[in-house]
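Visitor: got a structure for you, letters missing:
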């Protein structure tokens, strides 16, 4: 599994290397007026079911917005929000939110030990790979490969995404990478690792 993740990471670096078209953060701030109801002005959502966009990688945000537009990632609310966007709008919004500073999160102390175990070492018995392979020890991700920043993210949002990957509801992960991981996680492991990620800085 680790070899597969390494090869996919390298492939992502190669593919993404020339894909960073220019976005205008100033224009993106103006265009973000329709986003603030859920994600707030600076991209730090206060509702734990909506993700923090502040400080997320530019290329990752471009991909997710593009996937929502194309129907490769589904959500009724987001489908309506991205419908009016053109390609430049996507780039500008990604430039704006990626330039913002993420507000720190906090882990549940009762779940730190189990969450750290899964995040840093995985679960060899069930074949779960360590999250650090793609998301890094501090949860900062790999921007060139479009692996997202997960450190400081709302645990409720992370839990939902892992459950959606596990159930096949979300399928816009490259080569099914996250689906392969999530399908091997138990409910308790998802709860713990999502909480642990929230406390990473």
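Guide: Cool, got the structure. Fair warning: this is a prediction, and the values are worked out from it, not measured in the lab.

Visitor: CA atoms for contacts and neighbours, from now on please.
Guide: OK.

Visitor: what about residue 79, how many residues close to it?
Guide: 17 (other C-alpha atoms under 10 Å).

Visitor: which stretch of helix or strand covers the closest residue to it other than its chain neighbours?
Guide: Ranked by C-alpha to C-alpha, 6 or more residues apart in numbering and with sequence neighbours excluded, the top spatial neighbour of residue 79 is residue 68, at 6.0 Å. Using DSSP states H and E, residue 68 sits within helix 58-70.

Visitor: And that helix, what's buried?
Guide: 58-69 (16 or more other C-alpha atoms under 10 Å).

Visitor: Let me see the contact set for the residue nearest the centre of the chain.
Guide: Centroid-nearest residue in the chain, with C-alpha atoms, centre = their mean: residue 148, separated by 4.3 Å. Going by C-alpha atoms under 8 Å, 6 or more residues apart in numbering, residue 148 touches 56-57, 60, 135, 140-142.

Visitor: In TSV, list those along with secondary structure and distance to residue 47.
Guide: Below are those laid out as TSV (DSSP: H, G, I helix; E, B strand; the rest coil; distance: C-alpha to C-alpha, whole Å):
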residue	secondary structure	distance to residue 47
56	coil	17
57	coil	21
60	helix	21
135	helix	23
140	coil	22
141	coil	23
142	strand	26
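
Visitor: So which of those residues wins on neighbours?
Guide: In the contacts of residue 148, the most neighbours by other C-alpha under 10 Å go to residue 56, 28 neighbours.

Visitor: dropping in the other structure now:
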């Protein structure tokens, strides 16, 4: 068994383990807490700006992990570090339950680029789910803003964002690949 297979097995185990607290979370309490998220992430987690990601229908485990990473300062974003500083673990779980239960919107994407991206997307679907809906700790890509996805892929490639296999995957992708993949996932 190679290290990628071992990582995927471990990731699957951890996804199940870390999802358990989110399943017991209070979505209604999360909705109340989410009022401060709306100005960037949009009503019900559907952002109108490519600067901020859509949170609607995002994987709850992924949301919990990211909020905790921002809070701990392991993922750097001044606004998000400020927003998460006073959140309890219960607040984080409730926010994740709320946003993960919301109906997602399509962000769109250039149709020609999306067609090119579809041909390259298979390498992403093993972790991110067969329809890019996300999978435990791996985020939903479907319907995400293409520009946002491009920025994240660049950050992984440059190393300013850490993510295990993502550094290895993005190392062999061009900026044209980033644009095509982002357009495809945004169109789903």
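Guide: Perfect, thanks for sending it. The structure displayed is predicted, hence computed values, not measured ones.

Visitor: now what about the TM-score between them?
Guide: With the length set by TM-score structural alignment, normalised by the length of structure 2, the two chains reach a TM-score of 0.92; 185 aligned residues with a C-alpha RMSD of 1.6 Å.

Visitor: follow-up on the earlier one: translate the residue nearest to the centre of structure 1 into the numbering of structure 2.
Guide: In structure 2, residue 148 of structure 1 lines up with residue 139, judged by TM-score structural alignment.

Visitor: With residue 139 of structure 1 instead?
Guide: Using TM-score structural alignment, residue 139 of structure 1 lines up with residue 132 in structure 2.

Visitor: Just to be sure, its match is in a helix?
Guide: No: going by DSSP: H, G, I helix; E, B strand; the rest coil, the assignment for residue 132 of structure 2 is coil, not a helix.

Visitor: my guess is it contacts residue 123, does it?
Guide: No: applying C-alpha atoms under 8 Å as the test, residue 132 of structure 2 and residue 123 come out as separate, 11.1 Å apart.

Visitor: Which one of those two is surrounded by more residues?
Guide: Between residue 132 of structure 2 and residue 123, counting by other C-alpha under 10 Å, residue 132 is the more crowded of the two (21 against 10).

Visitor: if we can go back for a sec, pretty sure the residue nearest to residue 79 of structure 1 contacts residue 74?
Guide: Yes: contact criterion C-alpha under 8 Å: residue 68 of structure 1 and residue 74 qualify, at 6.0 Å.

Visitor: returning to what we had before: make JSON lines out of the contacts of residue 148 of structure 1 and add distance to residue 49 of structure 1.
Guide: Shown next, in JSON lines, are the contacts of residue 148 of structure 1 (distance: C-alpha to C-alpha, whole Å):
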{"residue": "56", "distance to residue 49 of structure 1": "16"}
{"residue": "57", "distance to residue 49 of structure 1": "20"}
{"residue": "60", "distance to residue 49 of structure 1": "19"}
{"residue": "135", "distance to residue 49 of structure 1": "21"}
{"residue": "140", "distance to residue 49 of structure 1": "20"}
{"residue": "141", "distance to residue 49 of structure 1": "21"}
{"residue": "142", "distance to residue 49 of structure 1": "23"}
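
Visitor: by contact count, what packs against the helix of greatest length in structure 2?
Guide: Longest helix of structure 2, by residue count under DSSP state H: helix 3-23. When contacts are defined as 3 or more C-alpha pairs under 8 Å, 6 or more residues apart in numbering; DSSP states H and E, helix 3-23 of structure 2 sits against helix 60-72, helix 89-100.

Visitor: got TSV for those, with distance to residue 163 of structure 2 too?
Guide: Below are the helices and strands packed on helix 3-23 of structure 2 laid out as TSV (distance: least, C-alpha to C-alpha, whole Å):
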stretch	distance to residue 163 of structure 2
helix 60-72	11
helix 89-100	20
